[in-house]
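Student: sequence first, predicted coordinates after that:
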Amino acid sequence: MGSVSIVGAGPGDPELITVKGQRLLAEADVIIYAGSLVPKALLDYAREDCEIYNSASMSLPEVLETIEKSVQNNKKVVRLHTGDPSIYGAIQEQMDALTEKGIEYDVVPGVSSFLATAAALKQEYTLPGVTQTVIITRNEGRTPVPDRESLRSLAAHKSTMCIFLSISMLSEVVEELIAGGYEPDTPIAIVQRASWPEQRIFRGTLSTICKEIEGKGVDRTTMIVVSHVLGSDYELSRLYAPEFSHGFRKASI
């Protein structure tokens, strides 16, 4: 029997795939990749004789059929997902179906786009005295969101919020965040295609950001970050303070 690996491709930069993920791509007999999101440059790691399928034009039954036939033919299969497959990756239904068919698989994590966004912004999401919480969420669209997880409800925490899959509804996002408790002058950053060569960054406040990106073609593959950490004063971490002792260092003061 062959093998199946569900691999996180990372946010876009081909070098941000994990070492293990790159190795599995190089060893694969079959690669099924999310062509609408995964950069084709990642396929350069594949062998010339590798069978490559773009899942953007495939249904779930077709993906599963391709995997099943490949495994039966003793082939190594990589199912390549964008970012980290555990976040909005739609992999649970695939994993459950593989389990039902008796096909074993491994999952290899990847660098999520919300982390690549922090790198692009050169920003730490968890600053002492500002916030120690990061909320990963999305606005309701074709996929429903439970009422208790609405942007309006989550905004009450006023922590760092990374909002996926919502740029087309930015005005609604802003309205919900302000209604939920964020002040209109709360900083916001929008990063399109974080880590890609065409990466773009826009900054503003909840009250200005819609006008800031108007007419600039900001659409898919975009992360919205709302947080007081963006340009905020903060307390220094105690971890490196001279008077702070821990298991690896004694206080020097």
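Tutor: Good, I have the coordinates. Numbers count the residues shown, from 1 in each chain.

Student: going forward, measure contacts between C-alpha atoms and count neighbours the same way
Tutor: Noted.

Student: secondary structure element holding residue 216?
Tutor: Using DSSP states H and E, residue 216 falls within no helix or strand.

Student: which stretches of this structure form helices?
Tutor: Secondary structure of the chain, counting by DSSP state H: helices at 19-27, 60-72, 92-100, 113-121, 151-154, 170-180, 209-213.

Student: so which of those is nearest residue 81?
Tutor: Shortest separation from residue 81 across these is recorded for helix 19-27, at 10.8 Å, computed as CA to CA.

Student: the closest one packs against which elements?
Tutor: Packed against helix 19-27, as judged by 3 or more CA pairs under 8 Å, 6 or more residues apart in numbering; DSSP states H and E, are the following elements: strand 3-8, strand 76-81.

Student: okay if I get the ones you listed as a markdown table plus distance to residue 106 and mean neighbour count?
Tutor: A markdown table is the format used below for the helices and strands packed on helix 19-27 (distance: least, CA to CA, whole Å; neighbours: other CA atoms under 10 Å):
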| stretch | distance to residue 106 | mean neighbour count |
| --- | --- | --- |
| strand 3-8 | 5 | 24 |
| strand 76-81 | 10 | 26 |
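
Student: ok, structure two:
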Amino acid sequence: MIHFVGAGSGAADLITVRGQKMLQEADVIIYAGSLVNEALLEYKKEDCKVFNSAYMTLEEVIEEMKKAEAQNKTTVRLHTGDPCLYGAIREQMDILDDLGFKYDYCPGVSSFSGAASALNLEYTLPNVSQSVVITRMAGRTPVPPKEEISTFAAHHATMVIFLSTGMLEELSKKLIEGGYEPNTPCALVYKATWPDQKTFVCTLETLAKTAADNNITKTALTIVGDVVAHTNYDRSELYNPEFTTEFRQATKSSHN
């Protein structure tokens, strides 16, 4: 059996209970060493074999899975955050389907959730933003033309931008051209939930300078949108005494 496991956003204790149990029972662990906290390897069995996929190709990862399956062993493929985001898991699963190997997928805490916790931030505020766009800039790996980053800006939704810290000047330019105001609130979160986490709140026009001034060149998320300022939002109707829900009836206006 092969388990794809989300390691969480950084802090070792943010792995799920299920994911921790899978690590403890694994005979083989193949972990994304460039981003996964190595403290998680302390959960492994003494005789567990460990491979760092930062130094491996897809073919080499699959070969180790084949060896483990041939010996009826359990493998954990440990990815950063939640591997449904930029985890490159589908290409592995397709090969495993062709090989007839069984696998499952244990979700994890994404770094975009970790970044929100670092800022005590709510991405969706009533009458400010009810949508979150998770995307990245085109770099060495392209993005589909219809997902050019400037096209998202016209919606003024909350944006969480991965894998783009080295291109913040271009990012700001494209988002302003697309419709965001230069003074749109932004945040940079470096290594969310890790011990050396850093957060910076700025604006779209000062984003690149903020990163440069603080030597932030990688491993950071960029958050763009008015929710960063968390002002001028409406109260949630869910807890409004004048709003009827499935569980309670509305009462008289609190102003009466």
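Tutor: Received it, and whenever you're ready, just let me know what you need. None of the values given here were measured: they were computed from a predicted structure.

Student: among the helices of the first structure, which comes closest to residue 223 of the first structure?
Tutor: When the helices of the first structure are compared by CA to CA, helix 113-121 sits nearest residue 223 of the first structure, at 6.8 Å.

Student: got a list of contacts for that closest one?
Tutor: Residues from elsewhere that reach helix 113-121 of the first structure, judged by CA atoms under 8 Å, 6 or more residues apart in numbering: 10, 11, 83, 84, 124, 125, 162, 191, 194, 195, 201, 223.

Student: burial check on residue 148 of the first structure, number of neighbours?
Tutor: 9 (other CA atoms under 10 Å).

Student: list the contacts of the alignment partner in the second structure of residue 144 of the first structure.
Tutor: Using TM-score structural alignment as the criterion, residue 144 of the first structure maps onto residue 142 of the second structure. Contacts for residue 142 of the second structure (CA under 8 Å, 6+ apart) come out as none.

Student: distance check, residue 244 of the first structure against residue 126 of the first structure.
Tutor: As judged by CA to CA, to the nearest Å, residue 244 of the first structure and residue 126 of the first structure stand 19 Å apart.

Student: who has more neighbours, the two?
Tutor: Counted by other CA under 10 Å, residue 244 of the first structure and residue 126 do not tie: residue 126 has more neighbours, with 17 against 14.

Student: the second structure: which residue goes with the more buried one?
Tutor: By TM-score structural alignment, residue 126 of the first structure lines up with residue 124.

Student: and the nearest residue to that match once chain neighbours are set aside, how far is that from residue 237 of the second structure?
Tutor: For residue 124 of the second structure, ignoring the flanking residues on the chain, the nearest one in space by CA to CA, 6 or more residues apart in numbering is residue 130 at 4.8 Å. Note on residue 130 of the second structure: its distance to residue 237 of the second structure, by CA to CA, is 14 Å.

Student: can you check residue 74 of the second structure too?
Tutor: From residue 74 of the second structure over to residue 237 of the second structure the distance is 48 Å, taken as CA to CA.

Student: likewise residue 140 of the second structure?
Tutor: The value you get for residue 140 of the second structure to residue 237 of the second structure, if CA to CA is used, is 45 Å.
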